[in-house]
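>>> Predicted model and sequence follow; I will ask about them next.
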Amino acid sequence: MTATGIVGEFLALKEETDADILAMQCGDFYEFFADDAELVAKELDLKVSQKSSHGSSYPMAGVPLNDLTPYLKALVERGYRVAVADQYETESGHAREITRVVTPGTLLETTDADAQYLAAVVKDADGFGLAFADITTGRFLVTEVDDAADAHAELYRFAPAEILPGPTLRGDDDFLSAIRDGTDASLSLHEAEAFAPGRARHRVGQQFGDEALASVGLDSERAVRAAGAVLAYVDETGAGVLQSMTRLQAYHARDHLELDATTQRNLELTETMQGKRDGSLLDTLDHTVTSPGGRMLREWLTRPRRDPDELERRQAAVEALASEALARERVRDTLDGAYDLERLASRSASGSAGARELLSVRDTLEILPALADAIAGSRLADSPLSEVVDRPDREAAKALHDELDDALAEEPPKTVTQGELFQRGYDDELDDLIERHEAAKNWLDDLGPREKREHGIQHLQVDRNKTDGYYIQVGKSNTDKVPEHYREIKTLKNSKRYVTDELEEKERDILRLEEVRGDLEYELFQELRERVASEAELLQDVGRALAEVDTLASLATHAAGNDWVRPELDEGDALDIEAGRHPVVEQTTDFVPNDLRLDRERGFLIVTGPNMSGKSTYMRQAALITLLAQVGSFVPARSATVGVVDGIYTRVGALDELAQGRSTFMVEMQELSNILHSATEDSLVILDEVGRGTATYDGISIAWAATEYLHNEVRAKTLFATHYHELTGLADHLPRVQNVHVAADERDGDVTFLRTVVDGPTDRSYGIHVADLAGVPKPVVDRATDVLDRLRNEKAIEAKGGGSGKPVQAVFDLGSGEFAAGNSANASEAAGDDEEATQAAVAATNGHAAAETTDSAESTTETGPALDPETEAILDELRGTDVEATSPLELMAKVQQWQDRLGDER
């Protein structure tokens, strides 16, 4: 075929696919032509050649046949879909067809140890269905959730490489935008028919059996539609791994701890706020010695359990491993040679596993009985760890191990088409071919010495190359002794090359035997690989068991090395931590432990204290200790009783999403809204500075109302760190609210942060001291100190839902004079000439009877100087305000408007 014809074939194949790039096999290379060549050259730094044929010129770039994988991986990781067209023989020559389309979610050739999920998400009137398939391991999970926030949380948790949104979601810009913001996944628009209920149900039934559909246990077909779309996509892209997808696993929200995407980020479970693994909880706890173990540890941390029995089982295994140091190290040493059986099963199913990878299967199956031996004779034998090791079918595993051990050569070649893959005795026909092949090679090995003896030629050797085949090479000094039946084929500087009829005949025999042997060995190897693929479920069972032992050993290693304790799990409301520590921060600094007690009576802690004193660390460590307990891990504390929670919700830090039109405050309010809607009385809520992103009035009002709502309506266990010290007064009026603060020692103007949490409130934040520590110029620090002394004013709001009905003192920006008043102990001084009007506004926010305030105002107008019209108007509005019917937020807005108008009159 001419070069122009090759390009024409390439362009025709490109028309058949919606892939971004086509790699077409041409002999020993995969070639890219035209625009694809320019694109690939730019992305992968390949050289572009300009080829001319019949007056046309076109760009071309290529990679060797056996080197496609790294280039393919690099292109897919950059977000490209790459079609691969392979070459095959026909009677008239060569032909090519597209055999697979590689996408981010269907890339088998990955070296990343983390799971690589392909996800689909479907929406109907009642909620969302999601399916997650890791084609590198064969795992397949489905679930249903009620709303978009829960769907986003699951997508963030699994971090898929590629997402297939269902037909109704493709026009939902808000949903798709949230996916783009929260994940690195590529979005692919798969054909809508794949999501159709009937077609999806048929595919799922074909793949997993009709009984699997009945056992899924989900309330609708949303998840089945998502699962069917994933199966169709995997099939149509040609990944070839459907055989490794052996189980349809359904899970429910009630099985796992609810962790929304915000909480997973805030707690830095798998990566820090800067997007780095180093410094995350996963990085801190990961002492695994296998890739599957590290993958499972990540899964456990992002999907904590709510089943006390399962958690107790894990804890017992961790305790046994932590207490038996020698046995634990034997287990870890045994596991250290394990390969990734789940991925090897998928590679076998796809037909991409080589002989060396099947040997890796054999060697890893051998670890299972070795692990049982490592456990025997120690406390581990009586722990749940032995149950994990006994879970796979040991006899089936041994049978497959022995079959591979009997079949494969110990040092097989990298490629599976050149023979020498099998041991003697595996196949009689192959043994006969090997004997004949070796006999022919032995004849060749003896040819040189025999010819030397027979013809007296001293400088003679028999060799072979690709150009000349087998030949006899004779040094020029001995060419006069060459017999007549030698035919010269090449003259070199110091020698000549010859062939004989007999040598050519033997060469033909050897080449024919090599070809037949290669074909037979490849056929036998394909059968053996299919045999391994047929045991995908067994390999997945063994692989998961080894991974679980590795994960438990990792948790035990960390617990033993860092003085962690086994928490007591409680189905009640207690969270009682003695000398608790932050699991990550304690690794990098001398950590000051702190106690924490939350229960039904003491369920809401307002945490105050200086900036940089450790309030956020204190709250996050409470969340992480709770999470670790529901992973099955030990925890960093002297002792801990943890009531199993249904979810952890956090609002921490100040972030904006300006590109999406959301300010810092808008993001903060959206996060708060999600918590108030999602948390239950069985949840743990962490709030760090609610309302700080807006004006003081608005901020305190929102923080106040949120506290009341969480206390009165949600009743979740809550830790709320705030610099609004006015909120501390709520502890006197809301029965479950208590104050704690991080202590500081101030002597002679120097402040020391003690990082110790004690009961009671504080009214100091030491923000100016922190500014001084940060190097803010001294004139600014001095001026700030002066300003702070002048910002004093007090106001009162009645706590809603409290028992006493008495007003709680709360500070607002209602002062007058040069600076707007903030937190003041001297209200009358800050009120200035408008003391009476300000007192009237205070009374309104206080919730006292409006009549009292009105009487006071009327008395003032009768006995004192006449008020200006604007002030009179404000008092009229005040008289007409129904305090009981006005929300706190609306009431504060009115007060702020009145203050602004009074200020204008000055």
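Thanks, I have the structure now.
>>> from here on, contacts and neighbour counts on C-alpha atoms
Noted.
>>> What segments of the stretch 451-600 of the chain are strands?
460-465, 469-475, 487-491, 495-499, 568-570, 575-580, 594-598 (DSSP state E, counting those that start in this stretch).
>>> which parts of the helix or strand in which residue 893 is found are buried?
Under the criterion of DSSP states H and E, residue 893 resides in helix 888-905. Using 16 or more other Cα atoms under 10 Å as the test for burial, helix 888-905 gives 888-889, 891-892, 894-896, 898-899, 902.
>>> same question, stretch 385-398
Neighbour-count burial for stretch 385-398, counted by 16+ other Cα under 10 Å, picks out 385-386, 388-389, 392, 397-398.
>>> Any chance of JSON lines for these, columns distance to residue 707 and secondary structure?
Converted to JSON lines, the buried residues of stretch 385-398 look like this (distance: Cα to Cα, whole Å; DSSP: H, G, I helix; E, B strand; the rest coil):
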{"residue": "385", "distance to residue 707": "45", "secondary structure": "helix"}
{"residue": "386", "distance to residue 707": "48", "secondary structure": "helix"}
{"residue": "388", "distance to residue 707": "45", "secondary structure": "helix"}
{"residue": "389", "distance to residue 707": "49", "secondary structure": "helix"}
{"residue": "392", "distance to residue 707": "51", "secondary structure": "coil"}
{"residue": "397", "distance to residue 707": "58", "secondary structure": "helix"}
{"residue": "398", "distance to residue 707": "61", "secondary structure": "helix"}
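>>> here's the one I want to compare it with:
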Amino acid sequence: MEQFIEIKAANPDSLLFFRMGDFYEMFFEDAEVASRALGITLTKRGKHYGRDIPMCGVPLHTADDYLQRLIALGHRVAVCEQVEDPAEARKRGAKSVVRRDVVRLVTPGTITEDNLLDARRSNFLSALARAKGGEGGGDRFALAWIDMSTGAFRLAEFDAAALAASIARVEPRELLVPDSLLDEADFRLRFREIGAATGAAIVPVPRAFFDGATAGDRLASFFGVASLDAFGGFTRLETTAAAAVVAYVDKTQLGRRPPLDPPQREASGAAMAIDAATRANLELVRTLGGERRGSLLATIDRTVTGAGARLLAERLASPLTDPEAIRRRLDAVELFLRDSSLREEVAGRLARAPDMARALSRLALGRGGPRDLAAVGAGLAAAVGVFGRLVEVEMPGDEVAAAMAALGTAPHDLGGRLAEALADDLPLLKRDGGFVRAGFRADLDETRALRDESRQVIASLQATYAGLAEVKGLKIRHNNVLGYYVEVGPQHAPAMLSAPLNATFIHRQTMAGAVRFSTVELGALEGKIASAGERATAIELAVFDDLTAAVIAAGAGIKRAAEALAALDVASGLAALADARRWTRPKVDDSGAFRITAGRHPVVEEMLAEDGQSFVANDADLGAAPGAAAASTTGEGGRIWLVTGPNMAGKSTFLRQNALIAVLAQMGAFVPAAAAHIGVVDRLFSRVGAADDLARGRSTFMVEMIETAAILNQAGPRALVILDEIGRGTATFDGLSIAWATVEHLHAVNRSRALFATHYHELTALSERLERVVNATVKVKEWKGDVVFLHEIVPGAADRSYGIQVAKLAGLPAAVVERAKAVLTELEKSGGHAPASLIDDLPLFTAARRRAAAPAPDAPPPPVLALLDGLRPDDMSPREALEALYRLKAERARDEG
């Protein structure tokens, strides 16, 4: 307990997994927390200051499963191992405690184990540095983020307005923040919001981690270089954030360093800015319910490797703003779309490629096993196969050519060596042995033979001795006292005790029914057999270390090949998607255009297709008016479409599909449309749906206004703005006024391309005086009092909302629907003011009058009720039931008369 308390004191912010034989045990408060989190039994062990010590534990062989659950809940775990052989501890005294120490801190952003990671999602650890703004200037921030499982390392700097959007784009599992920043109430609140939106664990760390004066030296020391100049130019703030994240890696890995790439700086504005609310509203990577199924990512993901899936998600999160870079990606997709046989062959080879980057990282950190070596070997073999197929392609395009160059320079000979050295059936852990292929090392084969075939060796030696002594009954036996020995009957002992046999057989023991001998050869063989298992394991571990060193030495080439395979997987997967769904190549340039022909919502279309239904495509044109100059060159703004029409008609779907088409086009994918011409969107805003934040005292309307304010304060001429039902959360005239002013501001100040859905039909009058405001509506058809949605967007404005018809479709009681129709008629007659006649006829008073006119309790029941009481539906034939119905209607008519 003294040892536990001492080690726990050095790791107060982590649960301590304390190794005790075949278990990891936890004590005191750690045990109480872990037992609740893991659902395991809380027991006790010994006493501390007279009180029972709470304890719980998990078996060593299943510890990873429990670790995974703790990390998923946001806990940090310090793994404390025995760092001394128990035999060594006993030399210090019979009651000496085996030395233990923390060998690793496990946190959400630093895990690398395959079974703790999502193969199709990056696992980013990030650090945020701040520079306070001087007079007239706002705060500046820098974000550094790494994926320890792959080595990716990136940096970006931005202003305070882009803070939440930048973190949401990266979506780190763990975000390191200076503890001084969290001391400020405003930032504490903002980071709570960011953590809730992204799922990141917000970790306060000492300010020393963010010491800008020493950051450059610390970063250079980590990478073993004299200067950071070779990596490119970084700002002091970016260097500070990068140094903080590597310092945290050093702390948690206790000196073991993952094979991180040199940091890469992302230029400001290189990616489309999408804030957290917009990402959630558009359901880019998960639905509003938190599920992957139903998101845009799940719909477009046709990758066959984990690395490809992670790269696809990264590209979706960060659509490009450089038309040339977008063109290169689209060229790669088009190559695979044109050549289906190439696409299928490459996809088939990629499907056999394990995750080389993550295997390499585990090996470099000393957590790898034989399967990680095999993963590298199989990945390199796949690289050879893919490269051999791609060299046959004429004019492959820039992106595919770059991938070919990386594959062509991969360490292919290392792949062959790994295949030659490793067995087909591999254990998970190197300590289990049996992973080196037979024939790779002669000494290992000999040792294994001795270990595994000792019976045959002993049997062979027994036959040799029987022939030498001419005793057919000679046996070689074994016990724990003598070890291996030769045994014969008493009648054969004189000959074996005499020359020349006594030179070979050494007398050990005489018994009533047998005489036992040993031999020099048998003694030596016994020693070899006893140590053969240990020697075989030692040889295999030496082979493992040699192969691991070779893999780490070739790490740069392996990572380049892994990145190339991932890029090819994304391109071929997007081509397969475009082929299956009839998607087309978009035109993306620096103009202010936004013209979509027959656009479709990718997620809704797929779901309808599963039910055998088709999606109604619609056009959109938000670019500058014909003849006007591009927004990017003159400041000419884009169009604002005011979209009216009933609920359930497809307005929100239409709004979202255009935003998703822009994201798909700029990430380098084909799009669900007959044609698309998009001038680069630098910022995307979406204010769709209703949500509240009751924990912070914010109503639905307040959240709506906060998000709208962010749009109006940040959107520019190259932004795309999606607004749905602004102002509906408050009184009618207040809401209409806010919506009206918002449209005017978008038109005059922001000058953004925008889609604005509304039920305020009064707004359509703005098109008469605002030149870039266009009215559009969703076509509907009335049929026998019901409304039929045609889901088609056409020019013009809706003259009504059809809300009551939608309520009827939703299943409101018929009485409510009829009453609503009557109230609507009266309101329309009076211009929206409730007349006195309507107030007098409120359902409340109508019900009161009916209760007043009700018959006394002792009055006889009405004839209709008497007839009903006499009916026995279960005993009636269909004809009798019909006749009864006619009698009831006739009686009702008499009552009304």
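Yep, that arrived. Bear in mind that the values here come from a model prediction, so they are computed numbers and not experimental data.
>>> Residue 286 of structure 1 is nearest to which of the strands of the stretch 451-600 of structure 1?
Residue 286 of structure 1 lies closest, by Cα to Cα, to one member of these: strand 575-580, at 20.7 Å.
>>> What range does that closest one cover in structure 2?
Using TM-score structural alignment, strand 575-580 of structure 1 lines up with residues 594-599 of structure 2.
>>> mean per-residue distance, the matching stretch to structure 1?
Compared with structure 1 after the fit, stretch 594-599 of structure 2 shows a mean deviation of 1.2 Å (mean Cα distance after the TM-score superposition for structure 1).
>>> Secondary structure element holding residue 769 of structure 1?
Counting by DSSP H and E, residue 769 of structure 1 is part of helix 767-773.
>>> Please name every helix or strand in contact with that helix.
If you count contacts as 3 or more Cα pairs under 8 Å, 6 or more residues apart in numbering; DSSP states H and E, helix 767-773 of structure 1 packs onto helix 778-790.
>>> Once aligned, what mean separation remains between the helix it packs on and structure 2?
Mean deviation for helix 778-790 of structure 1: 1.8 Å (mean Cα distance after the TM-score superposition for structure 1).
>>> Please state the offset of the helix or strand following that helix from the chain centre?
Downstream of helix 778-790 of structure 1, the first helix or strand assigned by DSSP H and E is strand 795-798. Offset of strand 795-798 of structure 1 from its chain centre (Cα atoms, centre = their mean, to the nearest Å): 46 Å.
>>> what's the closest of the buried residues of stretch 385-398 of structure 1 to residue 202 of structure 1?
Nearest member of these to residue 202 of structure 1, counting by Cα to Cα, is residue 392, at 30.0 Å.
>>> how much space between the closest one and residue 537 of structure 1?
Here the criterion is Cα to Cα, to the nearest Å. By it, residue 392 of structure 1 lies 10 Å from residue 537 of structure 1.
>>> ok, now residue 773 of structure 1?
The gap separating residue 773 of structure 1 from residue 537 of structure 1 is 60 Å, by Cα to Cα.
>>> Look at these two and report which has more neighbours.
Neighbours were tallied for residue 773 of structure 1 and for residue 537 using other Cα atoms under 10 Å; the higher tally belongs to residue 537 (19 against 9).
>>> Show me what the more buried one lines up with in structure 2.
Checking TM-score structural alignment: residue 537 of structure 1 goes with residue 556.
>>> what about its match, distance to residue 57 of structure 2?
For residue 556 of structure 2 relative to residue 57 of structure 2 (Cα to Cα), the value is 41 Å.
>>> residues contacting the spatially most central residue of structure 2?
Nearest to the geometric centre of structure 2 sits residue 121, at 3.8 Å (Cα atoms, centre = their mean). Listed by Cα atoms under 8 Å, 6 or more residues apart in numbering, the contact partners of residue 121 of structure 2 are 306, 309-310, 313.
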